[in-house]
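Novice: Following is a predicted model, sequence given first.
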Amino acid sequence: MFALKSVNNLMLLRLNAKNLLKNRFFCSIQQDQNQIFTTAYCHFRQENYSKALEKLNQIQQTNSSNLDYLKLLAKAQIQQSQYEESLKTLEKIIEILPGDIETNVLMMEILEQLNDDVETQIDQIQDRIIQHNKEDEGQQVAVALMSLMEEDQISLIPNLLSNASTFQFEANRFLAYTILKDIFIRTNQIDNGIKILEEALQNCPSHLKDVYFELARFYRLQGDQQKELEALENCLAQNENQFDVLVELGYIYFTKGNVEKSQEYLKKAEQLENSHCKKFFYEAKILQVQNKLEESQKLLQKCLEFDENNLTPLVYNQIGVIHLQKGEIAKAQEMFFKALEINNEEAQVYFNIALSYNLTNNLQQAIDYYEKGLVLQPNNNSAILQKGILQIKQKNYKEAIDTFNDALKQTPENTDFLYHLARVYKLTYDKSKVMELCKKVLSINPNHKEANELLNSYKNN
């Protein structure tokens, strides 16, 4: 879902750019009788860039608007590390041929080599692209998409797409938001990702299904199950035959204790999916919800025989969860660590290992694995909460205070963090802090039973 469908085409475009350019030059050489240009081109093909530049400089004045000449000149200047001169040459090309993808990519690459303020220059280039290319906003998106393929160019993209909401065509807006969303996932900027997706809801009415699905993913990373549930319900409202959405909704409702609603969604999902490994995997999850653990485990083992979708780490993780449900902690950990051997970037596996250590009262190891998972999902509120609670159990009150205070910087109205921070201050005999925090919890949620009881215990003394 929400996939960048044009990535492959653009990658091919970039990979073939040099060959296309050479062909274009070759054709022009057949038509251009200027012997000097032909000689310059031959030098360039032979990687004798200084000679090529020498020849090209001889014909500079008479070819100032010839695109083949300008592109060859820019490339020769780049090869000779004449980046400032090459930028000027590329700017001339933009004036003649606004939105040329290869030219814009070359500009981005040159900026990486300069010592000047890159952000200022990228703003200036963006202004020029817009000025000369008002009718082809898609080129800006294409440049950003190509930059996304280069890890060291990612920081340039938000500036390039800062005006995405003003794009005339919805397809360009949707792709721009997709690119920005991907950056925020990579850089763990969950709040920014949610903000850009909420903007996409307003500006991409034809893609609501995909946007809601991604919003649910970001809320899951944030640890906000209720908002994840709402986003998935909105996603399903756009198309009721979404297998993955039905399964996720089934599980969320099950964890919230609404078994009837859970089975309703899971039954619909079961009717939709007919593939091998994926079918076994989700059928196993359905059985797991129904507490048919042995049957579920057998299907998961079957998944490993038909793994056509690289689900093996998820399968091991799910088998581990079943062992946890059965109270078989050692077997559960064996499965979780197998999952990590295949994919060590799945935060949920670390959180499950942490839970297994918590169940065996190995509190420090549990905290260590929550922290490892939080490196991958730093805004997972559920994991942060469990880490803080374990620090309280260890009587590491200072660490617990730091954990909750750091979390509250991101979510200042999270009543779980506020209440448990009040608990820590109760244990450190800071009455004023306890009362202050409990009052804040009750101002957000007047029905918070535990905060009300804690506050009353001080009022009555």
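Specialist: That came through, no problem.
Novice: can we go C-alpha only for contacts and neighbour counts from here?
Specialist: Will do.
Novice: Please tell me how far residue 216 sits from residue 450.
Specialist: Residue 216 is 29 Å from residue 450, where distance means CA to CA, to the nearest Å.
Novice: Just want to know which of these two has more residues nearby.
Specialist: Higher neighbour count among residue 216 and residue 450: residue 216, with 26 against 14, using other CA atoms under 10 Å.
Novice: so the more buried one touches residue 233, yeah?
Specialist: No: taking CA atoms under 8 Å as the definition, residue 216 is not a contact partner of residue 233, at 9.4 Å.
Novice: Now do the strand or helix carrying residue 84: distance to the chain's middle.
Specialist: Per DSSP states H and E: residue 84 is located in helix 83-96. Distance, stretch centre to chain centre, for helix 83-96: 34 Å (CA atoms, centre = their mean, to the nearest Å).
Novice: which other helices and strands contact it?
Specialist: helix 67-79, helix 101-113, helix 118-132 (3 or more CA pairs under 8 Å, 6 or more residues apart in numbering; DSSP states H and E).
Novice: Nearest residue to residue 53 in space, please, no chain neighbours.
Specialist: residue 76 (5.9 Å; CA to CA, 6 or more residues apart in numbering).
Novice: correct me, but the one you found touches residue 45?
Specialist: No: judged on CA under 8 Å, residue 76 makes no contact with residue 45 at a distance of 10.5 Å.
Novice: before we move on, back to that, out of the helices and strands packed on helix 83-96, which is the most enclosed?
Specialist: helix 67-79 (a mean of 21; mean count of other CA atoms under 10 Å).
Novice: Now do it: which elements does it pack against?
Specialist: Helix 67-79 packs on helix 7-31, helix 35-45, helix 49-58, helix 83-96, going by 3+ CA pairs under 8 Å, 6+ apart.
Novice: next up, a second structure to put side by side with the first:
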Amino acid sequence: MLKRNNIILVLFYIQFANINAQHIEIGDNLFAAGFYNKAIENYLLSKENIKEFKIAKVHEANGDYVNALKNLENYIAVDSLNTLVNFMYGKTVLQLKKLKKAIATFEKLTEENENPTYFYYLGLAYEQDLKILEAVKTFQKVIELDNFHLKSNYKIALFEMRAERWEKAMAIIEKILKQQPQNTDFISLKAQCLYGKSDFKNAKKHLNI
């Protein structure tokens, strides 16, 4: 009798898990198809904590960072160690200009994993918090980890130009353009750099490309 009851209990848990998984899967399909409200409705039917992260992603896609943050905080209250959730939390609080929280989150992530993307967002948080020296060092760290990280190279080239270190800026710009000669962002930077060096003829040439 006891064995029979255990089997029934196991079958009940399997059915329960399957139902929760179905709600998540249906929500994922609706989200992918662009039915945001319907996706949230299905996620809410699940009892799994992952639904909070899933709903947060829907809110993020819809530009609703306030509600995305609420769901991320709900998830983290249960599981604070999920790296992917913490990364999204960092990006969300950065979007909402909660800079101290963003910096603390990305600093912790970079301590755990030298991922260039984590360092890039940490640099953005420092920059927005007007910690320019820390931002520059962090963007340079990104380039050490990924030499052709476009956004970090762009940031450093821009910082060098603002400091009127034209040759250093140009070296970064040429490095990227050698790999991507049609990159309009760096072509524009090159024109600005040439203009800063008073090379107006070549500056105009690059502006007209």
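Specialist: Alright, I've got the coordinates. Not measured: the values here are computed from a predicted model.
Novice: circling back: the helices and strands packed on helix 83-96 of structure 1 into TSV, with extra columns for distance to residue 9 of structure 1?
Specialist: Formatted as TSV, the helices and strands packed on helix 83-96 of structure 1 follow (distance: least, CA to CA, whole Å):
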stretch	distance to residue 9 of structure 1
helix 67-79	23
helix 101-113	13
helix 118-132	22
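Novice: Out of these, the one nearest residue 264 of structure 1 is which?
Specialist: Among the helices and strands packed on helix 83-96 of structure 1, the nearest to residue 264 of structure 1 by CA to CA is helix 101-113 (49.5 Å).
Novice: Please list all residues in contact with the spatially most central residue of structure 1.
Specialist: The residue lying closest to the centre of structure 1 (CA atoms, centre = their mean) is residue 185, at 2.0 Å. Residue 185 of structure 1 makes contacts with residue 193, as judged by CA atoms under 8 Å, 6 or more residues apart in numbering.
Novice: Can you tell me the element residue 93 of structure 2 falls in?
Specialist: helix 83-95.
Novice: residue range for that helix in structure 1?
Specialist: Using TM-score structural alignment, the residues of structure 1 aligned to helix 83-95 of structure 2 are 313-325.
Novice: since we're on the spatially closest residue to residue 142 of structure 2 that is not a sequence neighbour, how many residues are nearby?
Specialist: In this structure, residue 142 of structure 2 finds its nearest non-sequential neighbour in residue 116, 4.9 Å apart by CA to CA, 6+ apart. Residues within reach of residue 116 of structure 2, counting by other CA under 10 Å, total 20.
Novice: counterpart of residue 116 of structure 2 in structure 1?
Specialist: Using TM-score structural alignment, residue 116 of structure 2 sits opposite residue 347 in structure 1.
Novice: and if you look at residue 130 of structure 2?
Specialist: Under the alignment (TM-score structural alignment), residue 130 of structure 2 maps onto residue 361 of structure 1.
Novice: now the strands: where do they sit in the stretch 351-461 of structure 1?
Specialist: Counting by DSSP state E, counting those that start in this stretch, the stretch 351-461 of structure 1 forms no strands at all.
Novice: Now do the helices in it.
Specialist: Applying DSSP state H, counting those that start in this stretch to the stretch 351-461 of structure 1 gives helices spanning 363-376, 381-393, 397-410, 415-427, 431-444, 449-459.
Novice: Which one of these lies nearest to residue 238 of structure 1?
Specialist: Here helix 381-393 is closest among the helices of the stretch 351-461 of structure 1 (CA to CA), at 28.4 Å.
Novice: ok, and for that closest one, which residues are buried?
Specialist: Of the residues in helix 381-393 of structure 1, 381, 382, 383, 384, 385, 386, 387, 388, 389, 390, 391, 392 count as buried by neighbour count, 16 or more other CA atoms under 10 Å.
Novice: Distance-wise, check residue 21 of structure 1 relative to residue 89 of structure 1.
Specialist: 16 Å.
Novice: can you check residue 330 of structure 1 too?
Specialist: 66 Å.
Novice: the more surrounded of those two?
Specialist: Using other CA under 10 Å as the criterion, residue 330 of structure 1 and residue 89 rank with residue 89 on top: 20 against 15.
Novice: check contacts around that one.
Specialist: So residue 89 of structure 1 contacts 70, 71, 73, 74 (CA under 8 Å, 6+ apart).
Novice: quick one: what's aligned to it in structure 2?
Specialist: Checking with TM-score structural alignment, residue 89 of structure 1 has no match.
Novice: try residue 30 of structure 1
Specialist: By TM-score structural alignment, residue 30 of structure 1 lines up with nothing at all.
Novice: Could you count how many residues lie near residue 30 of structure 1?
Specialist: Residue 30 of structure 1, neighbours per other CA under 10 Å, totals 9.
Novice: do residue 191 of structure 1 as well
Specialist: Residue 191 of structure 1: 16 neighbours (other CA under 10 Å).
Novice: and it, what element?
Specialist: helix 190-203.
Novice: That helix to helix 397-410, inter-axis angle?
Specialist: 20 degrees (axes from the mean of the first three to the mean of the last three CA atoms, to 10 degrees).
Novice: helices or strands up against the next helix or strand after helix 190-203 of structure 1?
Specialist: Scanning forward in sequence from helix 190-203 of structure 1 by DSSP H and E, the next helix or strand is helix 208-222. Judged by 3+ CA pairs under 8 Å, 6+ apart, helix 208-222 of structure 1 is in contact with helix 190-203, helix 225-238.
Novice: Can you check what angle separates the last one from helix 208-222?
Specialist: Angle, helix 225-238 of structure 1 to helix 208-222, by the same axes, to 10 degrees: 170 degrees.
Novice: if we can go back for a sec, any chance of the helices of the stretch 351-461 of structure 1 in CSV, with distance to residue 14 of structure 1 too?
Specialist: Converted to CSV, the helices of the stretch 351-461 of structure 1 look like this (distance: least, CA to CA, whole Å):
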stretch, distance to residue 14 of structure 1
helix 363-376, 31
helix 381-393, 41
helix 397-410, 39
helix 415-427, 48
helix 431-444, 52
helix 449-459, 59
